[in-house]
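Engineer: Just a sequence and a predicted model for now, questions to come.
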Amino acid sequence: MREHTMDNEPRLEVLDREQCLALLGTLRIGRLFFTEGALPAVQPVNFRVHREQVVIRVAGGAKLGAAAAHSVVAFEADDLDPDLRTGWNVTVVGPAERITDVDELVAVSGIWLRPWVDGRRDHFVRVIADRVTGRRLHPPAATGGGPRRF
């Protein structure tokens, strides 16, 4: 039985804005938290980071409605490994808004991959990144001088 010491515990690092946005750039799926019918809702979404904002492509519905109303929403993405007890998560909070400027629509449509779900996705929504927070969980330090065994 191994002795329980601080070296055996994962280390938590608080990430700055630049680190968070860089990590978001490595993923394509996250979760959008918004209000639908006066209740909290969360849906997985394809996304990109463009000009330090989270951009999603939507067909319409509640997500587009939240953007049209400039509602404050939250977006979260993570890359976690429960077996190794490592990974990171990033949360972006701010108002959502439709992208309507033609030049900006051309720019964001050029970075987009094919949606995972069939059907048209004719609208782009951005989450203005007023608040960006993140944490990274580092693996426990190896102890005992030999190779680390899992």
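Structural biologist: Structure received. Residues are numbered from 1 along each chain as shown.
Engineer: contacts, neighbours, all on C-alpha from now
Structural biologist: Noted.
Engineer: What strand or helix carries the residue most central in space within the chain?
Structural biologist: Note on the chain: the residue nearest the mean C-alpha position is residue 77, at 2.8 Å, using CA atoms, centre = their mean. In the assignment (DSSP states H and E), residue 77 maps to strand 72-81.
Engineer: so how far is that strand from its chain's centroid?
Structural biologist: 4 Å (CA atoms, centre = their mean, to the nearest Å).
Engineer: let's bring in a second model and compare:
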Amino acid sequence: MQDEATHRTVDDHREAVAPRRMTRLHRAEALRLLGSVSLGRIVFTQHALPAVRPVNHLMDGDDIIVQLHDGATLTSIVAPSDAIGVVVAYEADVIDPDTHIGWSVVVTGYAHRVTDPGELARFAARLRPWIDHPDMNAALRIQPDLVTGLQLTT
């Protein structure tokens, strides 16, 4: 006989959690929270369609730095000589799956490829990849234009 808990559905869980209040976060607080985690999702255009990839990041002031590797999909979204950059979105969150309390931050801005050896060395010393890759040879710097943060509370 299977345990009754294994038969819980999404609807059962939804009933167990009371609705949460949503509060907008100020830009500075949203960026601070973004800097408190190392994993997020970058949204970019691939073959004229939206694409999403999980990536690790660090904050350099208000900018988000994402590590790149040769052959990776993200490497092709910004050419090294592209002075304008490309528009991307970056999202990270911490939301407890049981209580539904936490936060979410979405940043939209221009991504520029970083190739300066000094900056790359500084970023490589701070970024810890979550998958096995060769040394970092490039990075994306996302300069936030639009920052939206939401806090979920009881």
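Structural biologist: Looks like it arrived, so ask away. Just so it is clear, the model here is predicted, and its values are computed rather than measured.
Engineer: which residue lines up with the residue nearest to the centre of structure 1 in structure 2?
Structural biologist: Counting by TM-score structural alignment, residue 77 of structure 1 lines up with residue 92 in structure 2.
Engineer: Which residue comes closest to that match once chain neighbours are left out?
Structural biologist: residue 40 (4.3 Å; CA to CA, 6 or more residues apart in numbering).
Engineer: Stretch 30-48 of structure 2 corresponds to what range in structure 1?
Structural biologist: Under the criterion TM-score structural alignment, stretch 30-48 of structure 2 matches residues 20-38.
Engineer: Can you check which part of structure 1 the biggest strand by length in structure 2 sits on?
Structural biologist: The longest strand of structure 2 (DSSP state E) is strand 138-153. Aligned by TM-score structural alignment, strand 138-153 of structure 2 falls on residues 123-138 of structure 1.
Engineer: For structure 1, which segments count as strands?
Structural biologist: Going by DSSP E, structure 1 shows strands at 11-15, 29-36, 39-46, 48-50, 53-58, 72-81, 86-98, 123-127, 131-138.
Engineer: In CSV, list those strands along with distance to residue 64 of structure 1.
Structural biologist: Output for those, formatted as CSV (distance: least, CA to CA, whole Å):
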stretch, distance to residue 64 of structure 1
strand 11-15, 30
strand 29-36, 10
strand 39-46, 13
strand 48-50, 17
strand 53-58, 7
strand 72-81, 12
strand 86-98, 7
strand 123-127, 7
strand 131-138, 21
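Engineer: who wins for proximity to residue 22 of structure 1 among the ones you listed?
Structural biologist: Nearest to residue 22 of structure 1, of all those, is strand 48-50, at 8.8 Å by CA to CA.
Engineer: for whichever residue in structure 1 pairs up with residue 73 of structure 2, what are its contacts?
Structural biologist: Aligned by TM-score structural alignment, residue 73 of structure 2 pairs with residue 62 of structure 1. The contact partners of residue 62 of structure 1, by CA atoms under 8 Å, 6 or more residues apart in numbering, come to 35-36.
Engineer: Residue 113 of structure 2: neighbour count?
Structural biologist: 25 (other CA atoms under 10 Å).
Engineer: list the contacts for the residue nearest to residue 92 of structure 2?
Structural biologist: 54-57, 90-93.
Engineer: Separate out the buried members of those residues.
Structural biologist: Buried residues within those, counting neighbours by 16 or more other CA atoms under 10 Å: 55-57, 90-93.
Engineer: Looking at these, which is nearest residue 22 of structure 2?
Structural biologist: residue 93 (13.8 Å).
Engineer: The closest one against residue 101, yeah?
Structural biologist: No: checked against CA atoms under 8 Å, the pair residue 93 of structure 2 and residue 101 is beyond contact range at 10.7 Å.
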